[in-house]
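sequence and computational prediction follow.
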Amino acid sequence: MSTRTIVIGGGIAGLATAALLAEEGHEVTLVEGREELGGRAGSWEQDGFRFDTGPSWYLMPEVFDHFFRLLGTTAEAELDLVPLDPAYRVYGPPGTPPIDVRSGREAATALFETIEPGAGNRLAAYLDSAGDAYDLAVSRFLYDTYETTAGLRDPALLRRVPQLAPLLTRSLSSHVEKRFTDPMLRQILGYPAVFLGGSPYGVPSLYHLMSHLDLDEGVLYPRGGFTTVISAIERLARARGVAVRTGTPVTSITTDQARATGVRLEDGSDLTADLVVSTADLHHTETTLLPERLQSYPQSWWDKRTPSPGALLLLLGVEGEVPELSHHTLLFTDDWHRNFDDIFGDRPRIPDPASVYVCRPSATDATVAPPGHENLFVLVPIPADPSLGHGGTEGDGDPRVEAAADRVIEQIGSWAGIPDLAGRIVVRRTISPGDFATDLNSWRGNSLGLAHTLGQSAMFRPRNMSRRVENLAYAGTSALPGIGLPMCLISAELVLKRLRGDRTAGPLAEPASVEL
């Protein structure tokens, strides 16, 4: 008999889990509280512009390839992937020339050498180490359910402890600063910590592996935007019989003697199941959908944890071209330590000036903006604090949010040499931590999930099965293995591994052949 399974949440983790379990023979119903799927990887359209509202970097392509192959297809068949050149552009404050960062060992080392003599060879060694750490992470850490410690006790891994220990006990910033002097080069190597929901001063240096992705492997873009990734996985899930119900908020997970029996919906009706998988925000799942006696991670646990930063997002439709911005552009402040202290420190505030990320997908994709216009997605890491307010459209968000957005627009125009940027904006929407809390039930309004500090990584991260409720599983950004679209795909796979009783440290075996 097939297992009746309910998946809570229609983001990438929920859709991926539903697809994998349906492929396994489960009878799956996915329930999503909002009217649209995608979760953090959402989209918004107005006046001919279509904006991604979340992830915008396509990294770790082999993880996507592996996931699609588990379902008998390939990323190449499902997505139109475009390599970006340059991978991204970097600006400092006015007066500093921009830097175009191109992927590939030869280009990256040549760039570093032109900026800091001797840095090219040091970067080559750095990337060798980053690639080794990345291979180790994929083969030993990311796909491990940590149901047992067998993977950690593997003799081959234990022999690596002398090399691993310093990478776990030293911050990424200190690791970089020992090797490079130029401030901009340090920032290029340290900024990936933000992708991990943290600060280069707070994440362990093992995560220097992230530089392997953008500097060695390269950066891709799925033409049509990241909504095409969500649509592809939804398509595969539905093809396997998954019933998808949007506009269906869940108010609680129903149980009988500490065993999950289904979910209660906002309209008061119940859906019964043999297995429940929640991919909703883990804090919301634990502290709202379950009674306190059944919580594996109660509020007292969360009080001692570190969320990822919040985010101020700006979705801007701009008249005319903006060639000063690449597909991906980063603006770095001089006083980086203060910037991160404003976000994570004891007296958090919206940084001013801020380190800013701008995505201009219209540089690569004509479908995201009307002819003669540009699409800009701007992300400013800020404190995870819903009291900062809510965003809005055309400047009608909370005053503090809109004032910060005005400053960021002025900063981009000044630093990137676009003095008339503000006057050319024809569509504007802001999104802030208050919106993340309201729309996504995000803990403290954070934008990504639990930060990847040492104490919140690998075996220290919440597992994919409840310790208190039988037949209740978890996937998503705050569960194993972590933050980002590739991690969410792996998280879905870890649920399947737990159900199979698979305690190996690596990914599941792919089908022998993929028929297209």
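Noted; the coordinates are in hand. Numbering: from 1, shown residues only.

every contact and neighbour count from this point should use C-alpha atoms.
Noted.

Ala512: neighbour count?
9 (other CA atoms under 10 Å).

do Ala165 as well
11.

secondary structure element for it?
Using DSSP states H and E, Ala165 sits in helix 161-169.

show me what the next helix or strand after that helix is packed up against.
Counting by DSSP H and E, the next helix or strand C-terminal to helix 161-169 is helix 172-177. Where contact means 3 or more CA pairs under 8 Å, 6 or more residues apart in numbering; DSSP states H and E, helix 172-177 is packed against helix 183-190.

okay, one more to line up with it:
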Amino acid sequence: MTRTVIIGGGIAGLATAALLAREGHEVVVLEKNSRIGGRAGTVERDGFRFDSGPSWYLMPSVFEHFFQLMGTSAQEQLDLRFLDPAYRVFSEAEPDGSWREPLTIPRGRPGVREAFRRVEPESGTRLDRYLASARRVSDLAERYFLYNTFTSVSSLLHREVLTGLPKLARLLTSSLESHAAKRFADPVLRQVLGYPAVFLGTDPAAAPAMYHLMSALDLDDGVRYPMGGFWELTERLEALALASGARIVTEAEVLCIRTDRLTDRGRSWRHGGRRSRAVGVSWRARGGGEVLEAADIVVSAADLHHTETRLLAPADRSYPERWWERRTSGPGAVIAMLGVRGELPTLPHHSLFFTRDWAANFAAIFGEHPSIPDPASIYVCKPSATDPTVAPAGHENLFVLIPVPADPGIGAGSAGGVSPSALVEHAVDAAIEQISEWAGIPDLGDRIVVRETLGPADFAGDYHSWRGGMLGPAHILSQSAMFRAQNASKRVEGLYYAGATTAPGVGVPMCLISAELVLKRIRGDNSAGPLPVPLRAEVKA
């Protein structure tokens, strides 16, 4: 059996473990923290259960495909509910002090079309064309780009790709912000179409217009929620990995990736010019000694910057520190997890709070002189609107995400059991006041019975996150698709990478795809699209 060590028990690590164990590998997962899940974590306090990371279930076809590779289905593994409304948009007050009516995005294209038409009467047909284009690009991306290892030019030499090159070139060389602005006049409608860039870790003015494909996911497909939250998804991935034979060890901090130098003969063309091969890792249990774990293959699902600059010797680094100096990070985050007494009827499951001056908002996060935006464009999730298990009876569960610069100097929150940073707590206070005023909940602050916070320093400490970012490298053109760090080391044979900081990118669906890309690399599969689904075999998980 192929002995395989996976570093990191987040979504990508668990998914990779499940696929490789099912492939026949002898798999051990080493997770530095006391729990699995990585950024898709959970915090429990006084009867509240908070997802501390992802909360939007998009790209359902990616989840379904992964589960089918494991011999099961999303329906069997998760209790998925469609959200209606999908979300609500609250806007900052006008300069004269008047308030714009919140824009509610319902489930399904007909309702979304009508919502747009009420704001901008001539927008219905334009929205249909916009979403039709988003659907075409989304389908093209899934068939030829997202699951592509880019190890063979022939994987892109398909008629559909070649004939679509002129349009793709236009979408790659213009911004998402300008793409929406050419088609819609209303600033809030433009914001709805531009906001998916934040899910990709970048400014709508810097994200390629190709990413308008994201609008096909929430406006056309609708938004789902897995009952139990994303922690339920994490537990299902863990169960599938264990059922396939993987072993998972928590509180196991990997100290280094061990390599052996290849002989002169070994550095032949057969090894792609690599200088060494992975032979295992050294790790330490909490309070214990160093353990040498031998392996034929090592997969790091940890942050790529940490893997390359801390776990590998300088000669083995494909992406040394000087490479990272030329990269653009996605945003950091201040997160508040709030337990609230009583109901909050103005807030649906998902809410977006948009400031008028978006340019200033994103300049504060990504500009040359970064600062915490004030006011900030924030995201609020109220899973208790759908799931009664996440809060005690008569209470609501709120997850508040405030995008900030990727800077550990902003500090940590309270959830890690340390004294929280004043900057983090001030940002949370401002967000609570903002939600209170914009959503018409004047007594919100007085009704909070549980408050836990996270800051960029928590991401840096808990996940070795590069610059304390919440997502990874931003999806600007030079960091997307074949231009993003890929899933195999250029220097070390038998070393692979999975997760949000490598290809294909950020988000839970991308982490699942990255696991499949690792499997394709190991198999030597150069195909462009998803792997064929095997004949169904029963899984006990």
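Structure received. All figures in this text were calculated on a predicted structure; none of them were measured in a lab.

please state their TM-score.
Once superposed, the chains reach a TM-score of 0.98 (TM-score structural alignment, normalised by the length of the first structure), with 515 aligned residues with a CA RMSD of 1.1 Å.

ok so, going back, need the contact partners of the helix holding Ala165 of the first structure.
Applying CA atoms under 8 Å, 6 or more residues apart in numbering, the contact partners of helix 161-169 of the first structure are Pro204, Ser205, Leu206, Leu454.

what residue of the second structure matches up with the first one?
Under the alignment defined by TM-score structural alignment, Pro204 of the first structure is paired with Pro208 of the second structure.

what does Arg126 of the second structure align to in the first structure?
By TM-score structural alignment, Arg126 of the second structure lines up with Arg122.

which residue is the nearest non-sequential neighbour of its match?
Nearest residue to Arg122 of the first structure in three dimensions, chain neighbours excluded: Arg179, at 6.9 Å (CA to CA, 6 or more residues apart in numbering).

what's the match for the one you found in the second structure?
Match for Arg179 of the first structure (TM-score structural alignment): Arg183.

element containing that match, please.
Using DSSP H and E, no helix or strand contains Arg183 of the second structure.

my read: it touches Asp128, true?
No: taking contacts as CA atoms under 8 Å, Arg183 of the second structure lies outside contact range of Asp128: 11.2 Å.

residues touching Met510 of the second structure, list them.
Leu146, Gly499, Ala500, Ala503, Pro504.

nope, Pro331 of the second structure is what I meant
Here Pro331 of the second structure is in contact with Gly201, Thr202, Ile365, Phe366, Pro403, Val404, Pro405, Ala406, Gly469, Met470, Leu471, Ala474 (CA under 8 Å, 6+ apart).

kindly recompute the last result at 6 Å.
Residues in contact with Pro331 of the second structure, defined by CA atoms under 6 Å, 6 or more residues apart in numbering, are Gly201, Val404, Pro405, Ala406, Gly469.

one more: Val424 of the second structure?
So Val424 of the second structure contacts nothing (CA under 6 Å, 6+ apart).

may I ask which helix or strand encompasses it?
Secondary structure (DSSP H and E) places Val424 of the second structure in helix 422-438.

residue range for the next helix or strand after that helix in the first structure?
Scanning forward in sequence from helix 422-438 of the second structure by DSSP H and E, the next helix or strand is strand 448-454. Aligned by TM-score structural alignment, strand 448-454 of the second structure corresponds to residues 425-431 of the first structure.

could you pull out the strands for the stretch 251-400 of the first structure?
Ranges of strands in the stretch 251-400 of the first structure, per DSSP state E, counting those that start in this stretch, are 260-265, 270-272, 275-278, 310-319, 328-331, 356-359, 373-382.

helices or strands next to the shortest one in the packing?
I take that to be strand 270-272 of the first structure. Under the contact criterion of 3 or more CA pairs under 6 Å, 6 or more residues apart in numbering; DSSP states H and E, strand 270-272 of the first structure touches strand 260-265.

what lines up with Ala505 of the first structure in the second structure?
Checking TM-score structural alignment: Ala505 of the first structure goes with Ala528.
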